[in-house]
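*Asks:* Mind folding the following:
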Amino acid sequence: MAFLPALIAARDPGCAAWLDAALASPPLPGTPAFMRVFAAAGRRLRDAPPPGGDEVPALMALGIATPALWSGPRLLRAALLAAAVEAAGGEAPAGLTSAFRTSDTEERATILQALMLLPDPARFTALAADACRSSVQPVFEAIAGDNGFPAAHLAEPVFNQMVLKAVFTGMPLARIVGLAERTTPALRRMAGDFRSERRAAGRVVPADLDLLLDAPSLDGIPTP
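*Replies:* Here you go, the predicted structure:
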């Protein structure tokens, strides 16, 4: 993906040269060589400005929901990821899963946020579903929040559980990209059951449930 290296070059020509050298023979995801260069990328471009101007709609067109939140290191790591995944071909899902499991929290967040930029992103639904079960909040929020991948590729049961987990953990539902389009009768019933359980136990009902339950019902089924 040429656009990401161009963003790097616009911020730091020296870093662009480093990236070119790293991509001359892209290390495959999950290999020690990849993990070394992926870690090193996090120490570069730390003072670079986030995407702005024409860069924002261009990144949004590629599937990045909130480009203004992307740091320089995240842009650099995404460029490395895209090249490594392309080079890996059919081995990419296994390799990326290995990289994810051996990464630190910030690296994992970058992998999840960059899924939409990878060749044939639907191949990585198993990795995304696993991230939805993470007990590490920044990792969970990296897949659930400000990320177009779940709405585009996750199956309904996985997506619905992700939404309910966001409520449980306090992540604002407004951060879930495509929530309105993916809200189904099943999701509304699950949210209604959760609200009823909280009320019956005398516990506070998260205000974010209003996004799912206080809008006019699309299925004719009243919510509890």
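*Asks:* from here on, contacts and neighbour counts on C-alpha atoms
*Replies:* OK.
*Asks:* Run a quick neighbour tally on the residue nearest to residue 212 when sequence neighbours are not counted.
*Replies:* Setting aside the residues directly before and after it, residue 212 is nearest to residue 188 in space (C-alpha to C-alpha, 6 or more residues apart in numbering), at 6.2 Å. Burial of residue 188 is recorded as 22 neighbouring residues (other C-alpha atoms under 10 Å).
*Asks:* Residue 188 reaches residue 213, doesn't it?
*Replies:* Yes. If you go by C-alpha atoms under 8 Å, residue 188 and residue 213 touch, sitting 6.5 Å apart.
*Asks:* that older thread, can you pull the buried residues of whichever strand or helix holds the residue nearest to residue 212?
*Replies:* Per DSSP states H and E, residue 188 falls inside helix 185-200. Of all the residues in helix 185-200, those buried under the rule 16 or more other C-alpha atoms under 10 Å are 187-192, 194-196.
*Asks:* compare with the first, here's sequence two:
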Amino acid sequence: MTGEDARRALADLVARVHDQPDRIAVLFPAAARRVSRGAGPSGDPDGVLGPTLEDLVRLELLRACAAATAPGPFADEVSDLYHHGDSGERRAVLRGLGLLDPAAAPLARELMADALRTNDTRLVAAAVGGPAADLLDLHAWRQAVLKCLFTGVPLAGVRGVPERVDAELVRMCADYAEERERAGRPVPDDVHLVLGHSPDDEHTEA
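*Replies:* You can find the predicted model right below:
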């Protein structure tokens, strides 16, 4: 499919979702096949370093649905798309959580927590890379950073690094690095994005 064909296909899907928002349940899974798939601007076809083309397509469908649906029903749709979707669909939903109304923050936290319980680096990266990650309390966010270190998700893509780094996270990451060294295992270079940050304790979040 040429670029022009893909743009027309996307425009058609967006228009259909805008006119009939409940159609997203059918069109969302088929978006990659109907429009485009592959590496996005990051060049990573797995979607760890940034959204893939299919992620971007599905995000457009989510935006169309959000624009045409009341906040409550849209949140229900997002929940259904995540829980009934495959890993690629879930990744796109996670990247689109910022479209939810603030009242749906508990849902956003629930879906991010679910993704962070997995070892799927694509889901972990999507959960921590978007604006919805700001909804994680500091304890959950620290744990998410450690999860990224354990699974190999680059910390450069974690929202809040280094702005939210505090003394406790520095300590946790230092302990992690020391444990790796004692075990004779390599320490990810990314850990220095935290260890190289010297937060002022008096500004540490509770």
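*Asks:* TM-score for this pair?
*Replies:* For this chain pair, the superposition-based TM-score is 0.75 by TM-score structural alignment, normalised by the length of structure 2; 191 aligned residues with a C-alpha RMSD of 3.3 Å.
*Asks:* ranges for the helices of structure 1?
*Replies:* Counting by DSSP state H, one finds helices in structure 1 at the ranges 3-11, 13-23, 32-41, 55-61, 72-88, 92-101, 105-113, 125-132, 137-144, 149-153, 156-169, 179-182, 185-200, 210-213.
*Asks:* Same list, those, but as TSV with distance to residue 47 of structure 1 please.
*Replies:* Below are the helices of structure 1 laid out as TSV (distance: least, C-alpha to C-alpha, whole Å):
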stretch	distance to residue 47 of structure 1
helix 3-11	9
helix 13-23	12
helix 32-41	13
helix 55-61	17
helix 72-88	7
helix 92-101	25
helix 105-113	17
helix 125-132	29
helix 137-144	22
helix 149-153	28
helix 156-169	31
helix 179-182	33
helix 185-200	42
helix 210-213	37
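*Asks:* before we move on, the earlier item: mean shift of the helix holding residue 188 of structure 1 relative to structure 2?
*Replies:* After superposition onto structure 2, helix 185-200 of structure 1 sits on average 2.1 Å from its aligned residues (mean C-alpha distance after the TM-score superposition for structure 1).
*Asks:* Any idea which of the helices of structure 1 gets closest to residue 48 of structure 1?
*Replies:* Among those, the nearest to residue 48 of structure 1 by C-alpha to C-alpha is helix 72-88 (5.2 Å).
*Asks:* so what secondary structure elements neighbour the helix holding residue 188 of structure 1?
*Replies:* In terms of contacts (3 or more C-alpha pairs under 8 Å, 6 or more residues apart in numbering; DSSP states H and E), helix 185-200 of structure 1 is packed against helix 156-169, helix 210-213.
*Asks:* So which of the ones you listed is nearest residue 49 of structure 1?
*Replies:* Among these, helix 156-169 comes nearest to residue 49 of structure 1, with 29.4 Å by C-alpha to C-alpha.
*Asks:* That closest one vs structure 2, average offset?
*Replies:* Mean deviation for helix 156-169 of structure 1: 0.7 Å (mean C-alpha distance after the TM-score superposition for structure 1).
*Asks:* chain center to that helix: distance?
*Replies:* 14 Å (C-alpha atoms, centre = their mean, to the nearest Å).
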